[in-house]
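Undergrad: I'd like to go over a predicted model; first the sequence, then the structure.
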Amino acid sequence: MLPNKDFKGKEYYDYLTGLPNRYYLYDYYRCKNCHLTVAFLDFDNFKYINDSYGHSFGDDVLIKISDILVKMVKNRGKVFRFGGDEFIILFDCKKDEAFKIIENIIERFNYCFKVGNREVLTTVSVGVYISSAGENIDDIIRKADMSMFEAKKLGKSNYVVFNKEMEDTMLKKANMMVDIKRALLEEEFYILYQPIYDLKEGKIKEVEALARWKSEKYGDVPPSVFVPILEETGLIREFGIFVIEGVFNDIKRWMEEDINIKVNINVSPLQLRDDAFFLLFDNLLSKYKVPSSLIGIEFTETQILNIQEQKINKINEFLKRGMKISLDDFGVGYSSLINMINFPISTIKIDKSLIDRIDDKNGSALIKGILYISKEMNYEVVAEGVETKEQVEILKRWGCNKIQGYYISGPKTFEEIKEFIGKKGGWK
């Protein structure tokens, strides 16, 4: 029997809003068991309301949201409180009408509404799934929920309709999370080094450490695929220490053969959240007896934006240890110029996408501008992705300090670097 307000069991209703809850939702869907437009709503940044005004006021906001949703949906569907600031709507109307209501809901919550004496703003992200008769309700909710998170990725206050590709990507990522952990244990990750050539001295004075994954299951997996998963899962801390220790060990082995070359390591801001990071870092420096002058630290522009003000002090910890900091992929992120002022960097690495446009009028003007500003601010500049002799000659004429790219060399193993440094006039 379909539960309703006359049903004695309170377990079918949300204690706060009075809306039907997930138990009601499951029974309601079983009774319908047909094509439905399902919307999964999550209210954006609701935590700020609770943190700013308290959970009691947050509850009042949820009650107000519930009233607004019920009034907007009317008899064209049913609103359920799924939990927290999440709601589900099962629409009984035609699909086009359901989408119109969803759009109106999103638009309504783009504006403030009053709760008590306060004006409140909380936008809403919506995932939409069109169910078929006989589908399992858990699968329906999972797919609508998945779509909602995609809407949040697009900038919130939006809706996304589920598609199979989305599910395949999510499943692949879930499987890859497990495979990455296994790869760490089975040492499938390894480190390569790409030389950086000093144009003034005509020497290779440093290299950049690049992590690579040779997977039995996936083959060669690029960092653009596995690094975001490492960061999402928190495995970046374990992975980061693995890379740092591998680099320190290689530096020690090079030093034993009278090769003293600086290695630049990319550090994720998520690693700096770990209070034990610098303790582990210092222990590894001591273990391998690596001079801090042979270590450089790189952050990308995107990473810099993710470093909150309190973590700038942690960045300064590298400086205290005598290490210099580079801003990588410069020119493709946001707030590039302000980053040059606010963060304690000593080197700018111009992204390959700009170097590729060195013959273009606007591209060349931008590169020359970066070189001029960097010189005025006493920063060194490394041009990344240099692939032709013509690019080298232009950059040298414009006063670029160093170059990195396939014109000099691609990434190389420890042994290859040892041989390459000898050939190119490094230190021996």
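TA: Everything's here; your move.
Undergrad: from here on, just use CA atoms for contacts and neighbour counts.
TA: Will do.
Undergrad: check the burial of the nearest residue to residue 302 once chain neighbours are set aside by counting its neighbours.
TA: Once flanking residues are discounted, residue 302 sits nearest to residue 333: 5.8 Å by Cα to Cα, 6 or more residues apart in numbering. Per other Cα atoms under 10 Å, the neighbour tally for residue 333 reads 15.
Undergrad: what about residue 333, distance to residue 123?
TA: According to Cα to Cα, to the nearest Å, residue 333 stands 26 Å off from residue 123.
Undergrad: picking that back up, and the residue nearest to residue 302, helix, strand or coil?
TA: coil (DSSP: H, G, I helix; E, B strand; the rest coil).
Undergrad: quick check, residue 127 in a helix?
TA: No: under three-state DSSP, residue 127 sits outside any helix and is assigned strand.
Undergrad: ok, structure two:
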Amino acid sequence: MLTLITFVGRKSSAMLSFRGPESALWGTLQKRFAVQRNVLSDPDFELRSELGLLQTYFEAFDSTVAALLDTSKQDMLEALQILAEASKSSAACLYLNTPDNQVSHLTSAWRSPETRLADFTPDPCRSLDYSSYPLLADTLAVGMMLSKSLLELPLAEQMLMAQIGVRQLLCIPLLEKGEPFGFLCFLNDAEIQRSRSELRLLAMLSNHVAQALVKKRVEQELLCNQQRLRALVGVLQDMVFECNQQSVIVSVWSGHPDLPSAEMLQGRAIISVLPYELASELVHYLPRILQNKETAQFNCTVQTINGPVYLLVRLQPVQAPNGQNHAVALVHDVTALMLEDAQRKTMLDTLNLLEEAVIDLAPTGELVRTTPAWAKLRGLDVREMAKDLGQPLFAWVHSGDGMLMVEALSKILKTTEPVSQRFRLVQGSGEYLWVEARLIAHRSPDGLLSAIRGVLRDVTVSHLNEQHITQLALYDTLTKLPNRLMLDSEIHSAIDRARIQNTKVALGFIDLDHFKQINDAFGHQVGDELLVNVARQLESVLRENDVIARWGGDEFVVLIPDLNDLNVMRELSERLKNAARKGVTINGMETQPTISLGFAVFPDNAESGEELLSAADHTMYHAKHTGRNNVCFYSDIVHLKALGREHVAIQSRLSTAIRNQRLQVFYQPVVDARTGEVLMVEALARWQDEQSGWISPELFIPMAEKVGLIQELSELVIEQSFIKLREWRDAGLKQRLMINISRSQLFQPQFVTQLNEKLMQHRLRAEDVVLEITESVALTDYSRQLRHLRQLNASGFEIAIDDFGTGYSSLSQLHEMPAQIIKIDVSFALRLHTEDGRRIMQAIVQLGLGLGLEIIVEGVENLETARFLQGLGVQCMQGFYFSEPVPSGVAELWMRLGLQAKI
């Protein structure tokens, strides 16, 4: 049998009215008890059992009142026991719902010691998921009680109850404002019958339990909120209190260390316990608050042992539970804010004294605040500064520096560090001065940009001084064009941009034709004026972003960056050539100079700035050798294209190889034409590149001369060959060493001295060494070279004229030269298969012998040539027929054994 009773609180029910926690229940029970007593006076009325039931529940209620009002865990357990015993239940349980009312948890339970029910506190009874028990959920949800025997329950509820031995189930909802928040559950291990009156009494008691639980929860929440408020006030070091119409403090929370504590203030009059400065202000404002229900706010300063405390007080009217008007005061300590404000004002006064302008920019770049120094930078009166506020900083940045500032602001947004940028600030008059800005981004706690702050300083004077120093360091003093240092920076910047933008860079080497003749004929002053005029004319035809620099002497370099079309380079080259040919009048003399111009392109012809310079230089020399007043392009030169980029790359690696002494010295024997004995060995540089293998000396020696490394190369050969010669001397070998001397070495004033020092260092004599000098070198600046050669000869060195026959020396010059040996150039030996070649060789040999010179013929390739030269009376021969240049170990073997088999 299912009994349903609707609870108070639902709109659909008016069966029970239960208002207070005690009075309503008392009244209801008393009335029913009186009715029952009257009914019992009739002997025919059969309700004696109901009277007994009422007495039982009345006694149960009387026993549980205190427990219900306290509702501690132990007291609730005691109340459940009393209710279970009164209702003759084997057990009683209290279930409370989760906030979403989907699950109900067992909160307290009592089980009779005599019952046959199993322990139901573990799962699954500990937590009931309403979705698994729809009958229970639906019944309680509508505020009705569920009373059923085991067999009347649905299968899910039946299985749950059967596990613990339940035969009869009674569930009564606990309601708050008509909504269930839990239920009381009465369990029996045997079926029992409960009357409707008993169920009504249980429903009333359950309603009382619900109200007691709600009251206790509200009290706990109120206590928790009070504790939180006290904690909050304590953290803030503020004070909050409520006072009545007699100015007595009725409740208080105080966490301020310099104000009275809550214990001192509670129940005391304001004027007697609060500091006088605060109390007098409160007494002044409280009547208006209490009578007119207005709000008020005031500031006051309280003197404490720790110094003055600045307070901000807010007053708000509230209604007390008794209906009277009370006032709530929030006393907030603003001492830190006041001190901070004072410091800020002091800081602003200090900033106003600075010559640097301090600025605040909005996130969008507008000027928000600044100091009086801004007016000085802008050339304004201080009173005119206001018109600049709200304007973007870019409004006063010189147009030529706009991109610099954009880049600077971009950096600011990406970093937390200050960023410095120098730019031109436009003044009110339209003139500008140089300022240095140091800016930093300020962000809100959530990371968003809130402001940009910075300092602007006038650096016009220092900037101009730096420019002057830069001019001296980066510009040619004669032509005012960029020098090599600045050009190198411009080339690398242009190449970096080209890599990013996928564009090209063209580089042109320019050489002024016949400049030496002009300099020699008219003097250096005229030559300098010519260079200045030509530089100006070349610069006049360039585009805005093009650069022309003076490379040195009569050479210039033009840089054409950001190229998309190579026709621009070709057109510009013609304009340069035509510009140079414009007439130049110097000291009344008109001249029309011409130039030789060679262009190379990145990345088509080179992969780096160094390679690009080298390629353009080679191209310019090709243009010069093909007739001067000429323009050549690297891509149009067949033989340079054949060399390709590997040629340029080799030149780049050569410098490293020489400086790191990675070149080796090989030795080629010079043999006695009659006996085959090795008389001398010529020291020759050889280079095995790590990437390209053995590099021909015909390639790397001209490279070394071109890039200015020939002297270092020569010194390397001298050092290594002197070391080897010392070893050979110690081993008893007597052959002499032949060493090639470069033009740069011969022109050095200290060369003779340094060479002698090298000999002494290795314990060698000048007679051990033969110095080879090409005929063309010997004839360059003949008088000067003659002097150096005589000094070397006087030191004991024998001089050999190398490549003889190619330099067009006259007989008188040959006679004057302090040379003991001539080495006939290999080109003559290679022509001995012709009649003319044999006659020329015979004439040169007779000339040398007639001058008393020792003769060495280079380039002997076969036995036939050797036999012919023997017949002419040649003393020495050298060539691949005898031996190619070989490492020192093989050369030593030839020196010991000789090459007689070749004669």
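TA: The structure has been received and is ready for your questions. Computed from a predicted structure; not experimentally measured.
Undergrad: counterpart of stretch 85-96 of the second structure in the first structure, which residues?
TA: When the first structure is aligned by TM-score structural alignment, stretch 85-96 of the second structure has no counterpart there.
Undergrad: how long is that stretch from one end to the other?
TA: 22 Å.
Undergrad: repeat for stretch 106-124 of the first structure
TA: 6 Å.
Undergrad: show me which positions of that stretch end up buried.
TA: The neighbour-count criterion (16 or more other Cα atoms under 10 Å) identifies 106, 108-109, 113, 115, 121-124 as the buried residues of stretch 106-124 of the first structure.
Undergrad: and for stretch 273-288 of the first structure?
TA: For stretch 273-288 of the first structure, the neighbour count (16+ other Cα under 10 Å) marks 277, 284-285, 288 as buried.
Undergrad: give me the distance from that stretch to the chain's centre.
TA: 24 Å (Cα atoms, centre = their mean, to the nearest Å).
Undergrad: and residue 62 of the second structure, how far from residue 32 of the second structure?
TA: Separation of residue 62 of the second structure from residue 32 of the second structure (Cα to Cα): 16 Å.
Undergrad: so which of the buried residues of stretch 106-124 of the first structure sit within strands?
TA: Of the positions in these, 113, 115, 124 sit in strands, assigned by DSSP state E.
Undergrad: can you put those residues in a markdown table and add distance to residue 214 of the first structure?
TA: Shown next, in a markdown table, are those (distance: Cα to Cα, whole Å):
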| residue | distance to residue 214 of the first structure |
| --- | --- |
| 113 | 53 |
| 115 | 55 |
| 124 | 41 |
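Undergrad: of all those, which comes closest to residue 167 of the first structure?
TA: residue 124 (21.9 Å; Cα to Cα).
Undergrad: please enumerate the strands of the stretch 151-300 of the second structure.
TA: 168-176, 179-188, 239-243, 249-254, 296-304 (DSSP state E, counting those that start in this stretch).
Undergrad: would you list those in TSV and tack on distance to residue 537 of the second structure and mean neighbour count?
TA: Shown next, in TSV, are the strands of the stretch 151-300 of the second structure (distance: least, Cα to Cα, whole Å; neighbours: other Cα atoms under 10 Å):
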stretch	distance to residue 537 of the second structure	mean neighbour count
strand 168-176	101	24
strand 179-188	100	23
strand 239-243	86	22
strand 249-254	88	20
strand 296-304	79	14
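Undergrad: check the buried residues of stretch 106-124 of the first structure and tell me the two furthest apart.
TA: Longest span within those, Cα to Cα: 106 and 115, 18.5 Å.
Undergrad: how about the strands of the stretch 151-300 of the first structure, start to end?
TA: Applying DSSP E, counting those that start in this stretch to the stretch 151-300 of the first structure gives strands spanning 159-161, 189-198, 203-215, 219-221, 262-266, 295-300.
Undergrad: list the buried residues of the longest one.
TA: Translated: strand 203-215 of the first structure. Applying 16+ other Cα under 10 Å to strand 203-215 of the first structure flags 203-213 as buried.
Undergrad: which part of the second structure matches it?
TA: The aligned range for strand 203-215 of the first structure is 677-689, by TM-score structural alignment.
Undergrad: so residue 66 of the first structure sits in a helix?
TA: Yes: remark: residue 66 of the first structure belongs to a helix, assigned using three-state DSSP.
Undergrad: that one - nearest residue in space that isn't next to it in sequence?
TA: Residue 66 of the first structure sits nearest to residue 17 (Cα to Cα, 6+ apart), 6.6 Å away.
Undergrad: enumerate every residue touching the closest residue to residue 46 of the first structure other than its chain neighbours.
TA: Ranked by Cα to Cα, 6+ apart and with sequence neighbours excluded, the top spatial neighbour of residue 46 of the first structure is residue 122, at 6.5 Å. The contact partners of residue 122 of the first structure, by Cα atoms under 8 Å, 6 or more residues apart in numbering, come to 43-46, 109-110, 112.
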